[in-house]
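Asks: sequence plus the predicted model coming up.
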Amino acid sequence: MYTLGLIYFLLPSTFAIYCFECDSSNNFPCSEYWDATTEVAAQYFTNCDHVYEASYCVKMTGVYDGKLGTKRFCSSRDWGDYCEYIKRPGDIQEYRSCVYSCTEDACNSSTKISSANTLVAILSFIVAVTLFQ
């Protein structure tokens, strides 16, 4: 009995992460800001078993194949968290391109709200309430 328990804990975990996978150029509902709780969004929620060693959900926004759009997918690699402005040759404007990587189920649903931004908002609210009492 103890041997089975020991083997169970020594074996690597085979639990896959679950992410949203879609491309707004092919799937209109896959916009940058969508409601992941709708039935339409649920059809893009998938088990990432088809990606070898998938540990990350990724959301990318920017210009792809000449179209402004959003892509969500499973990945075995951390793509990072950053935004940059890109100006393509011949265009008169810059485009904001962002990449968000995360490691929790369904974490690539919409825009990430960082804990630092949340803390700043809460502290600002407390200061405002205190000053204007």
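Replies: Sure, I can see it.

Asks: every contact and neighbour count from this point should use C-alpha atoms.
Replies: Fine.

Asks: centroid-nearest residue for this structure?
Replies: Among the residues of the chain, the one closest to the centroid is residue 108, at 2.3 Å (C-alpha atoms, centre = their mean).

Asks: next, the one to line up against it:
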Amino acid sequence: MALYCYQCDSAVQTDCMEEFDHAHKDQLTVKSSECTVDASKYCIKTTGVWGGVVGTTRFCSSRDMGNQCQFIRYPDHDRVYRACIYTCKGHHCNHAHTVTGYTVLVTLLVAMVTVMIR
């Protein structure tokens, strides 16, 4: 049986955001579709910086890529970026992720440290 995942790139589709706007879900161009990756078992969502642009991608995978976030600092400026990957199993599961209290706490701590360093 085929797996269905959301598949998009925010550099191409402006509504491929980190979180979908469910209030206007009838207007979303991003739709869940059948995976064409051989032996697809997982839906993936990534957020981060690619080529200097903050963005989100969603795709199918035959590998479990785990769930983790890292904070990335670039040497040419003082901003800190959060890059995450989320792996899930099941149809349409990569529409969003669950924000845990730990993730929120770490994000706030990094933001506070960044402000104090300036």
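Replies: Received it, and whenever you're ready, just let me know what you need. Since this is a predicted model, take the numbers as computed values, not measurements.

Asks: counterpart of the residue nearest to the centre of structure 1 over in structure 2?
Replies: In structure 2, residue 108 of structure 1 lines up with residue 94, judged by TM-score structural alignment.

Asks: can you map out the strands along structure 2?
Replies: Chain-ordered strands for structure 2, with DSSP state E as the definition, fall at 4-6, 8-9, 32-34, 42-50, 53-61, 68-73, 80-88.

Asks: where does the first one end up in structure 1?
Replies: Think strand 4-6 of structure 2. Mapped onto structure 1 using TM-score structural alignment, strand 4-6 of structure 2 spans residues 18-20.

Asks: in the matching stretch, which residues are buried?
Replies: 18, 19, 20 (16 or more other C-alpha atoms under 10 Å).

Asks: what's the mean distance for that stretch versus structure 2?
Replies: With mean C-alpha distance after the TM-score superposition for structure 1, stretch 18-20 of structure 1 departs from structure 2 by a mean of 0.4 Å once superposed.

Asks: distance from that stretch to the middle of the chain?
Replies: Distance of stretch 18-20 of structure 1 from its chain centroid, counting by C-alpha atoms, centre = their mean, to the nearest Å, is 9 Å.

Asks: which residues touch that stretch?
Replies: Contacts to stretch 18-20 of structure 1, defined as C-alpha atoms under 8 Å, 6 or more residues apart in numbering, come from residues 44-48, 57, 72-74, 104-109.

Asks: and what of stretch 76-89 of structure 1?
Replies: Stretch 76-89 of structure 1 has contacts (C-alpha under 8 Å, 6+ apart) with 51-56, 58, 93-102.

Asks: just the buried ones from the residues you listed?
Replies: Here, 16+ other C-alpha under 10 Å leaves 53, 54, 55, 56, 58, 95, 97, 98, 99, 100, 101, 102 buried among the contacts of stretch 76-89 of structure 1.

Asks: quickly check these for the two that are furthest apart.
Replies: 53 and 95 (32.2 Å; C-alpha to C-alpha).

Asks: give the ChimeraX command for selecting the buried subset of the contacts of stretch 18-20 of structure 1.
Replies: The ChimeraX command for the buried members of the contacts of stretch 18-20 of structure 1 (criterion: 16+ other C-alpha under 10 Å) is given here:
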select :44,45,46,47,48,57,72,73,74,105,106,107,108,109
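
Asks: which one of the contacts of stretch 18-20 of structure 1 is nearest to residue 120 of structure 1?
Replies: Using C-alpha to C-alpha, those come closest to residue 120 of structure 1 at residue 107, 21.8 Å.
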